[in-house]
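> below are the sequence and a predicted model for it; my questions follow.
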Amino acid sequence: MADPAFRPALVVVDMQEDFCPPNGSLAVAEGRSIAPLINTLLALPSTTLPLKVATKDWHPPDHISFASNHTSPPRRPFLDTATIINPSNPSESYTSRLWPVHCVQHTPGAAFIPELDTTHITHTIDKGTDPKVEMYSAFYPPLHNPRVADSGLADLLRANRTTHVYVVGLAGDYCVRSTAEDAVREGFVAYVVEEGTRSVDPGQWEACKSEMEGIGVKVVKWEGEEVRRLLKGTEKNGTT
């Protein structure tokens, strides 16, 4: 009998060409290498993992996160930042790192990498579509008064009676992190599977993990009990 206290969902974050070597404009080292592990999770039967969500950065060409869109003064990707202001409340703002042009809508760089088995994905969420606002999290941007965008992910998870959210994908220190942290804020148990992510700044990963765990995210190992809980049902049937 299914455990009503454990109804998991998988969120696969931004496994897109622009985030992967060798040609991605914002390539994360070894980003492509995590696809086989993610595919193992995606292949789990719906009785074990009923909801499998994939996200895409889906930026317009004039997106505020692109350094090239800041010309007065000119800004450098990776090195410079910009202040992002709530379009509905000028008193609310935050500072965000600037990036190369990436994942522009309807371009090859915004496509899922071919190594990702998309046949098992139940829902796809586009994020970062507002040119005026950065959005790392699959839930919403970090603007609250008022909230300027909402992907509907929280409502989708609740409609499926989700209790635990497993997060994998790219990049661990940005979109994966923000998604997992917002999952906790929305009341879910959130796991980041460490082997299923890679970071823009791998040297900062340990500090990033500590900060996530301080909010309540659990960074777990593939061989740990949290992932084994997902896999054990299929192992009994000899399907993994």
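That came in fine, so what should we check first?
> drop to CA atoms for contacts and neighbour counts, all remaining ones
Fine.
> the spatially closest residue to residue 141 that is not a sequence neighbour: what secondary structure?
Computed as Cα to Cα, 6 or more residues apart in numbering, the closest residue to residue 141 that is not its neighbour in sequence is residue 135, at 4.5 Å. Under the three-state scheme (DSSP: H, G, I helix; E, B strand; the rest coil), the conformation of residue 135 reads as coil.
> who are the contact partners of residue 135?
Residue 135 sits next to 127, 128, 141, 142 when contact means Cα atoms under 8 Å, 6 or more residues apart in numbering.
> what of residue 129?
57, 58, 59, 60.
> state the distance from the residue nearest to residue 141 to residue 74.
Between residue 135 and residue 74 the distance is 22 Å, computed by Cα to Cα, to the nearest Å.
> cool, and residue 156?
Separation of residue 156 from residue 74 (Cα to Cα) stands at 40 Å.
> scan the contacts of residue 135 and report the most crowded one.
Each of the contacts of residue 135 was scored for neighbours by other Cα atoms under 10 Å, and residue 128 scores highest at 26 neighbours.
> this is the other structure I want to compare:
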Amino acid sequence: MSFRPALVVVDVQEDFCPPNGALAVTGGRDIVPTINELLSLPFALRVATKDFHPQDHISFASNHPAPNNKPFVSTATIENPLNPAETQETQLWPDHCVQGTKGAELLTELDVSKVDRIVEKGQDKRVEMYSAFADPFPSPCSQSDLADTLKKAGITDVYVAGLAADYCVRFTALDAQKNGFKTWVIGEATKAVDPSSLDEVYKGYEEAGVTLIGKDDKQIQRVMGLA
């Protein structure tokens, strides 16, 4: 099979970035020049994803009763609406990336003109959805069309960048690999909510077959060679 790489830029949105983001990742804006360099490369497809939540989303601490409603501290158990036997414990967050708000917008400095497709996720108020592919349940109730889009484009390899390294980038990369794409995460083009968690994240990548690379890695040069 020929090499057809796609770039997936995860959630480079105002609410995930300083100075005013509701859930700002330290250094979140600093990766944009690197991402713009990647967007200029001859990928067969370039996708940007967006968290795009309704105001009553289950991941917002504000939608849970006290005392279990402290952002970054409290958790909640979510049942799969299609199979209540499937549950997950999820972190609760400040309200963020609410549809129609400034916080949900992609950063103005991101070169969106080079993006072929935007995928909105997290729109089902009943479930958390870090991955740009689907919610984490074995039988998902909320899925995007990202896997179909990549397959229809004949994509073989998925390169992942964006925010945050320990949440939406992590689960998007793992799901890309699970969907049959050879998956590469570009380390310098990501930032984490909790950098101390990255060893665990990278161990999970290794176990799943996802490869962490640098922006000057031979796998990036391979994309450049398509020009």
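Sure, I can see it. All values derive from a computational prediction rather than experimental measurement.
> superposed, what's their TM-score?
For these two chains in superposition, a TM-score of 0.97 is obtained (TM-score structural alignment, normalised by the length of structure 2); 227 aligned residues with a Cα RMSD of 1.1 Å.
> can you count the residues close to the aligned partner of residue 47 of structure 2 in structure 1?
Under the alignment by TM-score structural alignment, residue 47 of structure 2 pairs with residue 53 in structure 1. For residue 53 of structure 1, the tally of surrounding residues (other Cα under 10 Å) stands at 22.
> mind checking which helix or strand residue 53 of structure 1 is in?
strand 51-57 (DSSP states H and E).
> next secondary structure after that strand?
Immediately after strand 51-57 of structure 1, counting by DSSP H and E, sits strand 81-86.
> residues in structure 2 aligned with that next one?
On structure 2, the counterpart of strand 81-86 of structure 1 by TM-score structural alignment is residues 75-80.
> so the residue nearest in space to the middle of structure 2 versus residue 26 of structure 2, what's the distance?
Centroid check for structure 2 by Cα atoms, centre = their mean gives residue 168 as the closest residue, at 3.3 Å. Distance of residue 168 of structure 2 to residue 26 of structure 2, computed by Cα to Cα: 15 Å.
> give me the helices and strands touching the strand holding residue 53 of structure 1, please.
Packing partners of strand 51-57 of structure 1 (3 or more Cα pairs under 8 Å, 6 or more residues apart in numbering; DSSP states H and E): strand 8-13, strand 123-127.
> pretty sure residue 67 of structure 1 sits against residue 76.
Yes - with contact defined as Cα atoms under 8 Å, residue 67 of structure 1 reaches residue 76; the gap is 5.6 Å.
> for structure 2, what spans make up the helices?
All helices of structure 2, identified by DSSP state H, fall at 32-39, 146-152, 168-178, 198-208, 218-224.
> of all those helices, which one is nearest residue 109 of structure 2?
helix 32-39 (7.2 Å; Cα to Cα).
> I'd like to know how many residues surround whatever residue of structure 1 lines up with residue 118 of structure 2.
Here residue 118 of structure 2 is matched to residue 124 in structure 1, going by TM-score structural alignment. Residues lying near residue 124 of structure 1 (other Cα under 10 Å) number 16.
> ok, now which ones touch residue 124 of structure 1?
Contacts for residue 124 of structure 1 (Cα under 8 Å, 6+ apart) come out as 53, 54, 55, 56.
> from residue 41 of structure 1, how far off is it?
According to Cα to Cα, residue 124 of structure 1 and residue 41 of structure 1 sit 16 Å apart.
> and the closest residue to residue 226 of structure 2 other than its chain neighbours, how far is that from residue 227 of structure 2?
In space, and not counting its chain neighbours, residue 226 of structure 2 is closest to residue 42: 6.2 Å by Cα to Cα, 6+ apart. Relative to residue 227 of structure 2, residue 42 of structure 2 is positioned 6 Å away (Cα to Cα).
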